[in-house]
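J.: Got a predicted structure here, sequence first:
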Amino acid sequence: MAEPISAKQFHAEAGTAGWHVLYGGAQTVFPTNSFATGVEFIRRIAVAAASLGREPDIDLRPEAVVVRTASTPRGRLDTADVELARRVSDIAAELGLAPDPSHLHTIQIAIAQAEGVSTRDFWAAALGYESLGGFIVDPLRRGPRMWFDEIAAPGRGRTHIDVAVPNDRAQERVAAVLRAGGRLADDANAPDWWTFASPDNHGVDIAAWGDVHDQA
């Protein structure tokens, strides 16, 4: 039986190089040289996943294949995620493919709402989402998940976007945001996450904590 593990434990296992734990589970990007290569890659993954009893989320594009182990709807990890990542990486190596985390990130949206006000049902209905714990999510996991942040005095810029990136690439993303005119609004939680404001005061958090947290 699969046992829960943390991101830190996932990375400590052999065969997980190139994978990162972002919102929604362990994931990575495999650039491909053709659409046909991506299709063959997915076919082999499907065979390997069937014998393991764990089906990943896969996004196929002409340029790349994105694989997410998706152990549970909330993306909690367990030992089966490790074995699936190993099998996928082995198949990729057989096809001459290698993970490229430089293209990897996951987005969620934080909706601020006034104290005592709930907009969850509104957003779920408008987007065709469903409730999952403290979030609402796309049932097919295509769009970004959303969570709700109760604040005492909502104002301009109150809704913000969270961007989860591989931990070892967070500083690079932070530097890029600063070069693009972002204002560092709060770094009290760095290096777990940084809060930025755009030149027009839109909020963005660059989050690196999920890739290294040690709680299962």
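T.: Nice, I can see it. Quick caveat: nothing in here was measured; it's all calculated off a predicted structure.

J.: CA only for contacts and neighbour counts going forward, please
T.: Will do.

J.: how about residue 75, secondary structure?
T.: Applying DSSP: H, G, I helix; E, B strand; the rest coil to residue 75 yields a three-state assignment of coil.

J.: my read: it touches residue 24, true?
T.: Yes: using CA atoms under 8 Å, residue 75 makes contact with residue 24 at a distance of 4.0 Å.

J.: Mind checking what helix or strand follows the helix ranked longest in the chain in sequence?
T.: Identified as the longest helix of the chain according to DSSP state H is helix 35-52. The C-terminal neighbour of helix 35-52 among helices and strands, as given by DSSP states H and E, is strand 57-60.

J.: Pull the residues that contact the next helix or strand after that next one.
T.: Once the chain leaves strand 57-60, the next helix or strand it forms, by DSSP H and E, is strand 64-68. Residues from elsewhere that reach strand 64-68, judged by CA atoms under 8 Å, 6 or more residues apart in numbering: 24-32, 38, 56-60.

J.: take the one below as the second:
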Amino acid sequence: MEQTTLTRQQASDAVGDQGWRFLVGELRTSVRVDSLTEAASAVTASAAACGPNADGHLRADVRADRVELTLQSLDRAAVTAHDVDLAHRITAALANAGLHTSPELNTRSVQVVEIAIDALDIAAIRPFWRAVLGYTDEPGADGPEDAVIDPVGQGPTIWFQQMAEPRPQRNRIHFDIRVPHDESTTRIEAALTAGGRLLSSESAPAFWVLSDREGNEACITTWQGRD
């Protein structure tokens, strides 16, 4: 199967009508289930749809009320044409079992949470965070200023933002929440209604900078506006 890495637009367009969403480097969907037994069956059907390539592309988070599925070519940490083909296969297999892939279930959409750490010398602090968290390098990104990831895929990615000078007036660690491009407005409105402030939309739709009432920052991010 073709392993061509897709552009962000290609990846998003290829799965949007299948109930999947592209989240900057991976495809995600949710499947509503009624029990842990049904969740296990959904994962089994999804893995079977992927065939021998499941281990290199598919990850699953299994709960009694849902299964969250992620597709990514793990050897390059990117979405390829093969991942798109697998998404279509999984959606069809689950439909045959009476289950459906959807980007949103219950209280929120699929998402990815990252933690960003501001640093004057990224190369100097990166080894500490890699060691203290038990993290490792992302495939194809092992430079002294690259992000570090949880090798078992449970914890958030940690990435480092270059500072030009110290900024004692603001927090040095913030959350990035990757959401589907069609979810960003809803998420931002909810944050503002909950007392947040919009600090900047200058880089939208790639990201919006928000804060709570005490100035602690978080970014809502999408795949759009990054080319």
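T.: Yes, it's here. This is a predicted model, so every value here is computed, not measured.

J.: How close are the two chains, by TM-score?
T.: Here the superposed chains carry a TM-score of 0.90, computed using TM-score structural alignment, normalised by the length of structure 1; 213 aligned residues with a CA RMSD of 2.1 Å.

J.: which SS class is residue 154 of structure 2?
T.: Assignment for residue 154 of structure 2 (three-state DSSP): coil.

J.: gap between it and residue 81 of structure 2?
T.: 25 Å (CA to CA, to the nearest Å).

J.: Which of those two has more residues huddled nearby?
T.: residue 81 (18 against 9; other CA atoms under 10 Å).

J.: What distance do you get for the aligned residue in structure 1 for that one to residue 8 of structure 1?
T.: Aligned by TM-score structural alignment, residue 81 of structure 2 pairs with residue 79 of structure 1. Per CA to CA, residue 79 of structure 1 is found 12 Å from residue 8 of structure 1.

J.: Then residue 172 of structure 1?
T.: 21 Å.

J.: sorry, back to before: shouldn't the match of residue 81 of structure 2 be in contact with residue 9?
T.: No: Residue 79 of structure 1 lies out of contact with residue 9 (CA under 8 Å); the separation is 9.3 Å.

J.: Which one's more surrounded, residue 75 and residue 24 of structure 1?
T.: residue 24 (23 against 16).

J.: From what I see, that one and residue 57 are in contact.
T.: No: applying CA under 8 Å as the test, residue 24 of structure 1 and residue 57 come out as separate, 10.0 Å apart.

J.: Looking only at neighbour counts, state which of residue 172 and residue 8 of structure 1 leads.
T.: residue 8 (16 against 11).

J.: mean deviation (superposed) between the helix or strand hosting the more buried one and structure 2, please.
T.: Assigned by DSSP H and E, residue 8 of structure 1 belongs to helix 7-12. Per the superposition on structure 2, helix 7-12 of structure 1 and its aligned residues are separated by 2.3 Å on average (mean CA distance after the TM-score superposition for structure 1).

J.: now that helix: which residue numbers in structure 2?
T.: Matched against structure 2 by TM-score structural alignment, helix 7-12 of structure 1 falls on residues 8-13.

J.: how about the matching stretch: buried residues?
T.: In terms of neighbour count (16 or more other CA atoms under 10 Å), stretch 8-13 of structure 2 has its buried residues at 8, 11-12.

J.: and for it, what are the contacting residues?
T.: 21-22, 24, 79-80, 84, 223-224.

J.: Apply 10 Å and report the result again.
T.: Contacts of stretch 8-13 of structure 2 with the rest of the structure, by CA atoms under 10 Å, 6 or more residues apart in numbering, involve 5-7, 14, 20-27, 78-81, 83-84, 180-181, 223-227.
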